[in-house]
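# Okay, here's the prediction I keep looking at, along with the sequence it came from:
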Amino acid sequence: MDDDLVVSGSLVIPAAELRERFSRSSGPGGQGVNTADSRVELSFDVANSRAVPDRLRSRLLERLADRLVDGVLTIAASEYRAQLANRMAARGRLVALLRAAAAPPPPPRRPTKPSRGARERRLADKRRRSGIKRDRRAGTDD
């Protein structure tokens, strides 16, 4: 369970930089729901991590700004009855979140103009639609 998390080729989070807290979970569990600490809170300090390269750190901090508290990203998982399953779910979500935030920005859009045929089709559709509406108006004046 103490494996490093591989987010991308340039970002591997050592297990030592992850902090897990366990607490009682709401939801299914029957009689064991009051005794098992199956809810998992997984925390990762993005701002002070030595595993995050400096070129990625600013991008992660910017894109995850609304989810960070003092530079720490926290993910809670309580959908499963078993603590181990919740630990795996939390780690999976952390990897997915960091992978999405670390992705390079898309290339800038190159502006294009509609083709002549596209403009003509659009105008023809507008004329057709206008005619349908005009015919409806003419038919209601009985």
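Okay, I see it. Numbering: from 1, shown residues only.
# From now on I want contacts and neighbour counts done on CA atoms only, so please keep to that.
Fine.
# Let me see the ranges of the strands in the chain.
5-8, 11-13, 18-23, 39-45, 68-69, 72-77 (DSSP state E).
# could I get these as a markdown table with mean neighbour count and distance to Gly30?
Formatted as a markdown table, the strands of the chain follow (neighbours: other C-alpha atoms under 10 Å; distance: least, C-alpha to C-alpha, whole Å):
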| stretch | mean neighbour count | distance to Gly30 |
| --- | --- | --- |
| strand 5-8 | 15 | 33 |
| strand 11-13 | 17 | 36 |
| strand 18-23 | 15 | 16 |
| strand 39-45 | 21 | 15 |
| strand 68-69 | 14 | 34 |
| strand 72-77 | 19 | 18 |
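# Second structure for comparison follows:
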Amino acid sequence: MRPIELHEVQWTATRAQGAGGQNVNKVSSAVHLRFDVRASRLPEAVQQRLLALRDGRITNEGVVVIKAQQHRTQEQNLRAALQRLNVLVAAAYPEPILRRATRPTLGSQRRRLESKSRHGATKALRGRPRDD
């Protein structure tokens, strides 16, 4: 897997939110990163898995939007946003392992039946006492 590089994304600098005084009001240090999954050079299978992720950062149009504003400088925020994008893409790379159907072992079948009979006996004791 090769990391996503800066020339593959679109980014804009905006003013960050939160505390920071005069610096946060003057300097555009926050970064909005946009990565179009369908237009990327990622393998088709990885694109499909990435779009199937239930992640709020992926729009209906297939664009990943990441905002980074933790750091004081634009360069650090850009690096942080790229790193978060690469982590997200890396999560879509491994193919899910398909489960092979197996039969229950004899021990597990026996434990299940014993548990059922114990549970049934407990429920039978909850009834009204019988007069014999």
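Ah, there it is. Note that the coordinates shown come from a computational prediction; the quantities given were computed from them, not determined experimentally.
# that older thread, for Arg119 of the first structure, which of the strands of the first structure is the nearest?
Evaluated with C-alpha to C-alpha, the strands of the first structure place strand 5-8 nearest to Arg119 of the first structure, the distance being 44.2 Å.
# Packing partners of that closest one?
Contact partners of strand 5-8 of the first structure among helices and strands, from 3 or more C-alpha pairs under 8 Å, 6 or more residues apart in numbering; DSSP states H and E: strand 11-13, helix 83-102.
# I'd like to check what contacts the last one. Which residues are they?
Where contact means C-alpha atoms under 8 Å, 6 or more residues apart in numbering, the residues beyond helix 83-102 of the first structure that reach it are 5-8, 37-42, 56, 59-60, 63-64, 75-80.
# Also stretch 20-31 of the first structure?
By C-alpha under 8 Å, 6+ apart, stretch 20-31 of the first structure touches 33-43, 78-79, 81.
# quick one: which of those is nearest Pro108 of the first structure?
Ser43 (33.7 Å).
# now the closest one, nearest residue through space, not along the chain?
Thr74 (4.3 Å; C-alpha to C-alpha, 6 or more residues apart in numbering).
# Give me the distance between that neighbour and Arg93 of the first structure.
10 Å (C-alpha to C-alpha, to the nearest Å).
# Arg39 of the first structure contacts Ile75, correct?
No - Arg39 of the first structure lies out of contact with Ile75 (C-alpha atoms under 8 Å); the separation is 10.7 Å.
# With distance to Leu123 of the first structure as added columns, please give the strands of the first structure in TSV.
What follows is these, written out as TSV (distance: least, C-alpha to C-alpha, whole Å):
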stretch	distance to Leu123 of the first structure
strand 5-8	48
strand 11-13	52
strand 18-23	59
strand 39-45	55
strand 68-69	49
strand 72-77	51
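# Quick one, which of these gets closest to Lys113 of the first structure.
Closest approach to Lys113 of the first structure among the strands of the first structure (C-alpha to C-alpha): strand 5-8, 37.4 Å.
# And Leu78 of the second structure, what's its match in the first structure?
Matched across to the first structure, Leu78 of the second structure falls on Arg87, judged by TM-score structural alignment.
# burial count for its match?
Arg87 of the first structure has 23 neighbours, counted by other C-alpha atoms under 10 Å.
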